[in-house]
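Student: Next come a sequence and a model predicted from it.
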Amino acid sequence: MSRQLFALFLGLLLTFMASAQDKLPFNTEEITRFDEPWSMAFLPDGRMLVTEKKGRLLIVSQQGEKSLVGGAPDVDYGGQGGLGDVALHPDFANNKLVYLSYAEAGVGGVRGAAVARGTLVEEGRRAQLQNLQVIWRQYPKVLGYGHYGHRILFDNDKYLWISSGDRQKFTPAQDMQSSMGKVLRLYDDGSVPKDNPFVNYRQENPFVDGEAIYQQIWSLGHRNPLGMAFDLNGKLWVIEMGPAGGDELNLIKRAANYGYPEVSNGKHYDGRPIPDHDTEPQFAAPAISWTPVISPADMIVYRGNLFADWRGDALVAGLTSQGIVHIKFDGERATEAARYAMGARIRKVTEGPDGALWVLEDERAQSEGRLLKLTPKRR
């Protein structure tokens, strides 16, 4: 390509990108960049904890200044695995507890998701996570590098919710003696609440044995649940990647079975069909299903006032869709309202203390993932 043609092409591309940015309802400001960022959570003073898949945990100011936190767990990095989600205990202001999810190596090449918690201590030359303790492990550990899920979320009653992917093994999502392909509900120390729906499952199924994994389960039949959020009425919504087609947004109900791999609105990657949800009404059907897929990576429900028209709506980070998907709720129903093209794979959307949106891009080819701050455009 001649220099003249290249210059013309570049000019047209920049014009197109500027036009696309003009159509967005927010201003976009780059704050800093990371090496494979995965998640973030705001500290009470407005700084952020940010995870990178290769195992680094960082404290980041809103101006982009970074400092490394020591004491993070050893992670099994590879494929979709590594350091994952980060969340603060609801009483963080008093107990300084930080929760991390990650891929953990086992014996003989197997691996699985885990959740650990430690106390954030900011004394001396750098911050440290002290007294790190594993409070949950995905069971069983298996071969492979995909579908860990491992989003973590606290509710208003301080229960800990964990999304656990099927690890690309299909059938464990229906196995009550496996925590794969499930949404789990625990106390903050990893113990099981006595009012979980399957606590008495063994009494009703006397031939079941194992490690009583069923007691952790709130719902089952999930594939790769990567986003969890409570709406303003306290309903739990989970968004998950489908196979070839059939990404799902599900309203999570106690003891409900969402059908995977028995049903899906997608099909297997090799082209083999999977029965649709409407063929098996005993399984809970999604509120929204996407084909072509959006490849959801995370979800929040917006609670602020800065984007006043969006209060109570969901915002979904899209990977292959390279943008943010805006969803509106109406009781137990949900509809896609808009998509905002970001020109990059979006890994995480978080609401900041003042209602601004903070966005982590997934790792770009040949470059680092950016941290962006989004604020409304003036009308």
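Tutor: Cool, the structure landed.
Student: contacts, neighbours, all on C-alpha from now
Tutor: Fine.
Student: Distance-wise, check Ala173 relative to Ala72.
Tutor: 29 Å (Cα to Cα, to the nearest Å).
Student: More neighbours: which of those two?
Tutor: Under the criterion of other Cα atoms under 10 Å, the comparison of Ala173 against Ala72 puts Ala173 first, with 30 against 21.
Student: What sits closest to Leu58 if chain neighbours are left out?
Tutor: Leu68 (4.6 Å; Cα to Cα, 6 or more residues apart in numbering).
Student: isn't His326 right next to Ala317, touching?
Tutor: No - His326 is not in contact with Ala317 according to Cα atoms under 8 Å; the separation is 9.3 Å.
Student: Which of the two has more residues huddled nearby?
Tutor: For His326 versus Ala317, the count of surrounding residues by other Cα under 10 Å is larger for Ala317: 30 against 19.
Student: Quick one: distance of the helix or strand harbouring that one to the chain centre.
Tutor: Using DSSP states H and E, Ala317 falls within strand 314-318. Remark: strand 314-318 is offset 10 Å from the chain centroid, using Cα atoms, centre = their mean, to the nearest Å.
Student: put this beside the first:
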Amino acid sequence: MRRFAVLAFALLPTGALALETEQGAVSVSAIVSGLDQPWGVAETPDGALLITQRGGQLILVQDGQARQVRGTPRVAAQGQGGLLDITLARDFAESRTLFLTYSKPQGGGSGTALAAAELSADGTRLENLRDLFESAPGGTTGRHFGSRVVEASDGTLFVTIGDRGDRPSAQDRSNHNGAIVRVNRDGSVPADNPFLGQDGIQPHIWSYGHRNPQGAGLDGRGTLWTAEHGARGGDEVNRVRKGANFGWPVISYGVHYSGATIGQGQSQEGMEQPAFYWDPSMAPSGLMIYQGGMFPEWQGDMFVGSLKFSYISRLAIDGITARELEQIEGDETLRVRDIVEAPDGSILFISVGNGAVYRMTR
């Protein structure tokens, strides 16, 4: 029998603190603290927060109370694995459907999986939990699960998957490692996926040659962008293109942790260049492209959290490239794991370092 512990959190409707940006000060308020390795956050239309914890718990925060939601999948909480991202379906208000990514136990290892479920009307449990996709094969390490899930404008689902610490596998399309996969809402393969029907290639693959994309989001035109970890240097922002090869581990703007050159340098014909890269590495996790009305001066800008240097990077998108405009930082931005736009145009972000979720407002 699985046991569900009574968890203690601090709900913090305290006075807002000022965080300086190039557009002036914004207000940042802690909503909940005391979280244990929070990974993903989403806000429902009625103002409840759903927060994943890597250990396997899904937390609902509403009306001044926090509780654990029952019925989550069994996870392999090893290394970087566990219960990872959460995204609400566009029709959540009617369907109550949400999507979760997690590291699923697989024989002697684990693989990135995508699940769907419906949140019960009272918010206490998940119903009709089912897997839509799992990587095949996964891996035996506890590294590089990727694991963001994004619902595209056509209703298909993008899931990012890391190379699992097996670098060459990111160029091997017979597995899902180092790929962004695309599936329909029922888990089937879309008819317009680029490699569907090609022998020896996993039909779910949309793009490949990724190292460990832990940030993903759509721009106003519905284009998918990712933020992914490099090795030593070379953390990338990529504008994802159907069927494209993003080069890992053949090309990179970083080097191995030993200092050795990666692959064949920084470019090769047939492999995509990053839209932007950081050197030194800032360890990106969580990506959002702002579309709301609360901060009109930020519309169309990209926000990426830094796990290493503890700031939020704001970038401008210039066609197929991006450039960093500023680094927003304060005591609240300690190891930013996720960043999302809330329904009212405010910005939610997770600080792993503080074990907290914050809301940024005007």
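Tutor: Nice, thanks for sending it over. This is a predicted model, so every value here is computed, not measured.
Student: TM value for the aligned chains?
Tutor: Put the two chains on top of each other and the TM-score (TM-score structural alignment, normalised by the length of structure 2) is 0.90; 341 aligned residues with a Cα RMSD of 1.8 Å.
Student: what's the strand holding Ala317 of structure 1 aligned against in structure 2?
Tutor: Counting by TM-score structural alignment, strand 314-318 of structure 1 pairs with residues 302-306 of structure 2.
Student: which helix is the longest one in structure 1?
Tutor: With secondary structure taken from DSSP state H, structure 1 has its longest helix at helix 3-23.
Student: Just the buried residues of that helix, please?
Tutor: Residues of helix 3-23 of structure 1 classed as buried by neighbour count (16 or more other Cα atoms under 10 Å): Gln21.
Student: any idea how far that helix is from the chain center?
Tutor: Its chain's average C-alpha position is 33 Å from that of helix 3-23 of structure 1, according to Cα atoms, centre = their mean.
Student: If you count neighbours, what's buried in whatever helix or strand comes next after it?
Tutor: For helix 3-23 of structure 1, the following helix or strand on the C-terminal side (DSSP H and E) is strand 26-34. Neighbour-count burial for strand 26-34 of structure 1, with 16+ other Cα under 10 Å as criterion, is recorded at 26, 28, 31-34.
Student: Identify, from those, the entry nearest to Arg311 of structure 1.
Tutor: Of all the buried residues of strand 26-34 of structure 1, Arg311 of structure 1 sits closest to Phe26, with 15.1 Å by Cα to Cα.
Student: pretty sure the closest one is touching Trp358, no?
Tutor: No - if you go by Cα under 8 Å, Phe26 of structure 1 and Trp358 don't touch, sitting 11.7 Å apart.
Student: what is in contact with the two at once?
Tutor: Shared contacts of Phe26 of structure 1 and Trp358, defined by Cα atoms under 8 Å, 6 or more residues apart in numbering, comprise Leu374.
Student: can you give me the helices in the stretch 101-250 of structure 1?
Tutor: Under the criterion DSSP state H, counting those that start in this stretch, helices of the stretch 101-250 of structure 1 are mapped to 201-204.
Student: hey, where'd the strands end up in it?
Tutor: Counting by DSSP state E, counting those that start in this stretch, one finds strands in the stretch 101-250 of structure 1 at the ranges 111-121, 128-137, 149-154, 160-164, 182-186, 217-220, 224-230, 236-241, 247-251.
Student: ok, the equivalent of Ala338 of structure 1 over in structure 2 - contacts?
Tutor: Under the alignment (TM-score structural alignment), Ala338 of structure 1 pairs with Glu326 of structure 2. Glu326 of structure 2 is in contact with 21-22, 313-315, counting by Cα under 8 Å, 6+ apart.
Student: before we move on, what about Thr223 of structure 2?
Tutor: 239-240.
Student: That one -> structure 1?
Tutor: Checking TM-score structural alignment: Thr223 of structure 2 goes with Lys235.
Student: now Phe145 of structure 2
Tutor: Here Phe145 of structure 2 is matched to Tyr148 in structure 1, going by TM-score structural alignment.
Student: That match contacts Arg167, correct?
Tutor: Yes - counting by Cα under 8 Å, Arg167 is a contact partner of Tyr148 of structure 1 at 5.7 Å.
Student: So what's the residue count around Asn128 of structure 2?
Tutor: 12.
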